[in-house]
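# can you look at this prediction? I've put the sequence above it.
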Amino acid sequence: MARLLSETDIGILKTVAPECEGYLCSGSGMAYRSILPPLANHYAKDAQDFLRRIKLLTRYDLEYLVRLILSGEESLGCVPLEYIELFIENVSERLGEEVAAQVRNCYNNSECPD
């Protein structure tokens, strides 16, 4: 489910990608509709950099992001598997294995929109 980024979303994106100056995907020219795909595909240099950036999130921000994932509002389909695995491990460490399993299920059922 595509959404317009809220002020909270933009704040989270600025936390994990402070170099972000605009909110347009360089590949599609469309406005960002999620946080994790642009982080993974445009800002993180590699999977470890992605994880380093995710670890910058407060517990509140991580919980907020997980709520968006579980509701279907945060897209996971375009995030590479290696990155999602690290994200899920971080969720497991910080929010518990049950929450991490729910995120994994969402990823397994997601598709990258065209």
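Cool, got the structure. Note that the coordinates shown come from a computational prediction; the quantities given were computed from them, not determined experimentally.
# going forward, measure contacts and count neighbours with C-alpha atoms only.
Noted.
# which single helix of this protein contains the most residues?
helix 81-95 (DSSP state H).
# name the helices or strands packed onto it?
Applying 3 or more CA pairs under 8 Å, 6 or more residues apart in numbering; DSSP states H and E, one finds that helix 81-95 contacts helix 47-54, helix 59-71, helix 97-108.
# tally of neighbours for Gly96?
13 (other CA atoms under 10 Å).
# structure two is appended below for comparative analysis:
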Amino acid sequence: MPRDLTPADIAILRKLAPEREGIGCPGSGHDFHSILPPLSNHIAVDNEDFRRRIGRLSADEWKYLTDRILSGDESLGCLPEEDVEDVAGCIARHVSEASAQQVRNIYYLSVCGVL
């Protein structure tokens, strides 16, 4: 279900992509409804760039994003597996390994069509 980005979401998206003026997809003209998929698929030029960008986030921001992922508010569905592994690595470092494993499980279950 699409969601509107909160002020906290927008602040994180702007930190990850400061060169972006808006929060919309230039191709469709619609606002983004998540943070990580547009970063991975529309903003970062490659996995290295994605990894560099997500490395900017603080432990508090990772806790917030992890909570959004675990609640189902933040989507991982369109991310390539290597980007999900980078996200999980950051979560393991900044939040907990258990949360990182939960995020991996959510991703793999959604890829398999279980979720």
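Structure's in. What do you need? No experiment lies behind these values; they were computed from the predicted model shown.
# how big is the offset of the longest helix of the first structure relative to the second structure?
Taken over the aligned residues, the distance from helix 81-95 of the first structure to the second structure averages 1.3 Å (mean CA distance after the TM-score superposition for the first structure).
# so which residue is smack in the middle of the first structure?
Leu36 (2.2 Å; CA atoms, centre = their mean).
# could you list the buried residues of the longest helix of the first structure?
Residues Tyr83, Ile84, Glu85, Leu86, Phe87, Ile88, Glu89, Asn90, Val91, Ser92, Leu95 are the ones in helix 81-95 of the first structure that count as buried (16 or more other CA atoms under 10 Å).
# that helix to helix 59-71, inter-axis angle?
Here helix 81-95 of the first structure points in a direction 120 degrees away from that of helix 59-71 (axes from the mean of the first three to the mean of the last three CA atoms, to 10 degrees).
# with distance to Arg104 of the first structure as extra columns, can I get the buried residues of helix 81-95 of the first structure in CSV?
Below are the buried residues of helix 81-95 of the first structure laid out as CSV (distance: CA to CA, whole Å):
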residue, distance to Arg104 of the first structure
Tyr83, 12
Ile84, 8
Glu85, 8
Leu86, 11
Phe87, 10
Ile88, 7
Glu89, 10
Asn90, 12
Val91, 10
Ser92, 10
Leu95, 13
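# and these, which is closest to Glu111 of the first structure?
Ile84 (13.3 Å; CA to CA).
# list the contacts of the closest one.
Contacts for Ile84 of the first structure (CA atoms under 8 Å, 6 or more residues apart in numbering) come out as Tyr107.
# circling back to that earlier point, ok, the buried residues of helix 81-95 of the first structure vs Lys55 of the first structure, which is closest?
The closest of these to Lys55 of the first structure turns out to be Asn90 (CA to CA; 7.6 Å).
# thinking again about what came up before, separation between the residue nearest to the centre of the first structure and Ile69 of the first structure?
10 Å (CA to CA, to the nearest Å).
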